[in-house]
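> heads up, no residue letters with this:
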């Protein structure tokens, strides 16, 4: 391992500049290819071949794995730590989203979506937005109690809460921890309106809690469907539910009377934009009522991670995809300007939006809405119990 000052997060060309640096290798079941240091770290760390390691692809000695053979990347384990947050409801004032408050039960996400805009937040923990983001997770065991406390405050005024805006509330660890289910239970007890964003079929587990709220227009679900191509989906979102399982979850939710919107996000020109019409049609057939889209966003470290991913999985498309991305951002990789950061600008972005509008009209679908009823809210008492009156 070699250490060097970290002037930027761009590590794409380090191996070309120094052949002794070992190239990053994709890990089975993981999205990011590398584990580059976050933008707040003083030094970057690179694997360096000092001559003791055999080269990638070298034949093992005597039929066994040679010592130091690096042709196979080691399997990475997922760890779970505790997030000691003192509040659970996060506020925002973004004009690009139709809500002002959200809950994220977990930090980091094992789904490993390479494009995830939350990856850079791991840098605040001194961790990498790369592989650390999808292998070093944190959960908030006190979240249900903290939520009751915040809802009990006399100054609190109800408005729809969105669960899962940064990382997926139904990622694999939720099967064991059931933290999201506990939060949904608190909101249901208080008759507080909420919406859930996920790309996991596990959300159907909680239909028993969501459906009664939905009957009173107090709950909805937004399912993220990026591609119907299983290979592409598996590379983009390696530990998320397969496309057919998401469509099946939409059917189950819809059959239970829960309104479902589909988020086709992100749309990546040159990679999944050819699927727009088929995506909308499939989601409509599954029962979704509305659909919206977001084009690829590459803030901070994600730009390098995504281009590295392209180089590993779609090297023949890398230059074309990045060119199209820049055409949607006025020649830049990313533009954070409100109003355009979600949709982009220019002919490519306009064409994508037009195709979605036409597909939406063809299938009688609407855009996403969070028009939920807040009038039935019951404020919990100071001890967390609900009032009788």
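That came through fine. What you see is a predicted model; the values in this text were computed from it and never measured. Numbering: from 1, shown residues only.
> Every contact and neighbour count from this point should use C-alpha atoms.
Will do.
> contacting residues for residue 270?
317, 320-321, 324 (Cα atoms under 8 Å, 6 or more residues apart in numbering).
> Return the residues in contact with residue 101.
Residue 101 neighbours (Cα under 8 Å, 6+ apart): 89-92, 159-162.
> how close does the closest residue in space to it that isn't next to it in sequence sit to residue 26?
Leaving aside its chain neighbours, residue 101 sits nearest to residue 91 (4.5 Å; criterion: Cα to Cα, 6 or more residues apart in numbering). Applying Cα to Cα, to the nearest Å, the value for residue 91 to residue 26 is 36 Å.
> neighbour count winner among those two?
Legend: neighbour count by other Cα atoms under 10 Å for residue 91 and residue 26, higher for residue 26 (17 against 12).
> Looks like that one contacts residue 311 (just checking).
No: if you go by Cα atoms under 8 Å, residue 26 and residue 311 don't touch, sitting 10.5 Å apart.
> And the strands in the stretch 1-150 of the chain?
2-5, 43-46, 79-82, 89-91, 101-103, 106-107, 136-139 (DSSP state E, counting those that start in this stretch).
> Let me see the contact set for the residue minimising distance to the centre of the chain.
The residue lying closest to the centre of the chain (Cα atoms, centre = their mean) is residue 116, at 4.5 Å. Applying Cα under 8 Å, 6+ apart to residue 116 gives the contacts residue 302.
> Buried residues, stretch 135-151. List them.
Under the neighbour-count criterion of 16 or more other Cα atoms under 10 Å, stretch 135-151 has 135-151 buried.
> Give me the subset of the residues you listed lying in helices.
135, 143-151 (DSSP state H).
> From the contacts of residue 270, list just the buried residues.
321, 324.
> Dump the contacts of residue 270 to a markdown table, plus distance to residue 376.
Below are the contacts of residue 270 laid out as a markdown table (distance: Cα to Cα, whole Å):
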| residue | distance to residue 376 |
| --- | --- |
| 317 | 52 |
| 320 | 52 |
| 321 | 48 |
| 324 | 47 |
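> Okay, one more to line up with it:
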């Protein structure tokens, strides 16, 4: 592991890929062999997957189908559960996840093919179920914009979760879809403290900019909510009241949360980061996380894994509920209007 904190990155090193029998490490600094720089640059690879939209089988994630135009995410959020999936591609869940991004160049084509299947009935699809669809490379490739254009054309309902203000670039499409109840947006904010964000989510936009996104979309009539996630006990849990209040004041109507869970290799990555980012209270934060998962840092049991269990998890739950009520969040329900969905060929018929 790296000995000094790498500014601008979440993970502080690469961890071994669990699918590899062998791995390499830097054991002797004075060795004559060259070694990669401690501040790796972001690289991207163009890929052409065979499928794009995925069925979500987990019963507690709030979505039936997801689609992700990018594998890996430059935002570098240290807690991101998607890190583990990077290992399937032969990379590390550590620095590789945020520096070696795969761009699914045929995303728009595959999306169109999926929603025009005879068996498809227009079930809502979530963008960013794994990695952020508005991460920095989206500015160059515009895959998310292409997907939204296609969704709008066919009346396909879409939900989006992001922590990047780049979403405002597509406000024209999103607002038009919202007029037909075809789009809902959630902005992720778990802290209003800039120093915390810089360490926790190093390449994301500031909380102030995210609140601006909520306000801007709300004024356009877009239904917007906030994901106060993940709540990290001992680090961000005390910010729940002010995060929810700020989001509600900006125009958010709904709110959700999860308690951090460090499954797979993320536990090792997070613990290393924690001792470098917050050496004075690393153990306290670590034990607070454990108190929410039966003494571990991860609980895979459906129904408990997202919110945690125990006294501290209950305190987080009670605080969240109370401040949602105070700020009149989650008062009304939102339903997509799937009646707008048009199967392949029906678009032309509607013109007559």
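Looks like it came in fine. From a predicted model like this one, the values you see are computed outputs, not experimental measurements.
> Quantitatively, what TM-score do the chains reach?
Remark: TM-score between the superposed chains equals 0.95 [TM-score structural alignment, normalised by the length of structure 2]; 350 aligned residues with a Cα RMSD of 2.0 Å.
> Tell me which of the strands of the stretch 1-150 of structure 1 sits most buried.
strand 106-107 (a mean of 26; mean count of other Cα atoms under 10 Å).
> follow-up on the earlier one: return the residue of structure 2 aligned against the residue nearest to the centre of structure 1.
In structure 2, the residue paired with residue 116 of structure 1 according to TM-score structural alignment is residue 80.
> next one: residue 158 of structure 1
Looks like residue 158 of structure 1 aligns to residue 122 there (TM-score structural alignment).
> Identify the residues contacting its match.
With Cα under 8 Å, 6+ apart, residue 122 of structure 2 has these contacts: 115, 155-157, 338, 341.
> cool, residue 322 of structure 1 as well?
Applying Cα under 8 Å, 6+ apart, the residues near residue 322 of structure 1 are 307, 333.
> That one should be in a helix, yeah?
Yes: counting by DSSP: H, G, I helix; E, B strand; the rest coil, residue 322 of structure 1 is located in a helix.
> got a list of what residue 89 of structure 1 touches?
Residue 89 of structure 1 neighbours (Cα under 8 Å, 6+ apart): 101-103, 147, 150.
> helix, strand or coil for the aligned residue in structure 1 for residue 299 of structure 2?
Aligning on TM-score structural alignment places residue 299 of structure 2 opposite residue 335 in structure 1. Secondary structure assignment for residue 335 of structure 1 (three-state DSSP): coil.
> I figured residue 335 of structure 1 hits residue 342, correct?
No: if you go by Cα under 8 Å, residue 335 of structure 1 and residue 342 don't touch, sitting 9.5 Å apart.
> start and end residues in structure 2 for the longest strand anywhere in structure 1, please.
Secondary structure of structure 1 per DSSP state E: the longest strand is strand 260-267. Under TM-score structural alignment, strand 260-267 of structure 1 corresponds to residues 224-231 of structure 2.
> One more: stretch 182-192 of structure 1?
Mapping stretch 182-192 of structure 1 onto structure 2 (TM-score structural alignment) gives residues 146-156.
> try stretch 276-285 of structure 1
Using TM-score structural alignment, stretch 276-285 of structure 1 pairs with 240-249 in structure 2.
> before we move on, what about stretch 303-316 of structure 1?
Using TM-score structural alignment, stretch 303-316 of structure 1 pairs with 267-280 in structure 2.
> which residue in structure 1 lines up with residue 11 of structure 2?
Residue 11 of structure 2 maps onto residue 32 in structure 1, by TM-score structural alignment.
> and the spatially closest residue to residue 333 of structure 1 that is not a sequence neighbour, what does it touch?
The shortest distance from residue 333 of structure 1 to any non-neighbouring residue, by Cα to Cα, 6+ apart, is to residue 326 (5.1 Å). By Cα under 8 Å, 6+ apart, the contact list for residue 326 of structure 1 reads 332-334.
> ditto for residue 106 of structure 2
Counting by Cα under 8 Å, 6+ apart, residue 106 of structure 2 has contacts 47-49.
> Can you tell me which of those residues end up in helices?
Per DSSP H, these never map to helices.
> Out of the residues you listed, which is nearest to residue 136 of structure 2?
Residue 136 of structure 2 has its nearest neighbour among these in residue 47, at 17.4 Å by Cα to Cα.
> Quick check, that closest one in contact with residue 104.
Yes: in this structure, residue 47 of structure 2 is within contact of residue 104 by Cα under 8 Å, at 5.1 Å.
> Relative to structure 1, which residues correspond to the longest helix along structure 2?
If you go by DSSP H, structure 2 has its longest helix at helix 311-326. The aligned range for helix 311-326 of structure 2 in structure 1 is 347-362, by TM-score structural alignment.
> do stretch 91-110 of structure 2 as well
So stretch 91-110 of structure 2 sits over residues 127-146 in structure 1, by TM-score structural alignment.
> how about the helices in the stretch 51-200 of structure 1?
131-135, 143-152, 174-177, 179-189 (DSSP state H, counting those that start in this stretch).
> Distance to residue 307 of structure 1 added to those helices, as a markdown table?
Converted to a markdown table, those look like this (distance: least, Cα to Cα, whole Å):
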| stretch | distance to residue 307 of structure 1 |
| --- | --- |
| helix 131-135 | 15 |
| helix 143-152 | 36 |
| helix 174-177 | 30 |
| helix 179-189 | 33 |
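> so which of the ones you listed gets nearest residue 201 of structure 1?
Closest among the helices of the stretch 51-200 of structure 1, using Cα to Cα: helix 174-177, at 11.3 Å.
> what comes into contact with the closest one?
Counting by Cα under 8 Å, 6+ apart, 180, 202 sit against helix 174-177 of structure 1.
> Can you give the distance of that helix from its chain's centre?
The chain centre lies 18 Å from the centre of helix 174-177 of structure 1; the measure is Cα atoms, centre = their mean, to the nearest Å.
> now stretch 159-167 of structure 1
12 Å.
> buried ones in that stretch?
For stretch 159-167 of structure 1, by 16+ other Cα under 10 Å, it's 159-167.
> can the residues you listed go into CSV with extra columns for distance to residue 255 of structure 1?
Converted to CSV, the buried residues of stretch 159-167 of structure 1 look like this (distance: Cα to Cα, whole Å):
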residue, distance to residue 255 of structure 1
159, 26
160, 23
161, 23
162, 22
163, 22
164, 23
165, 25
166, 28
167, 26
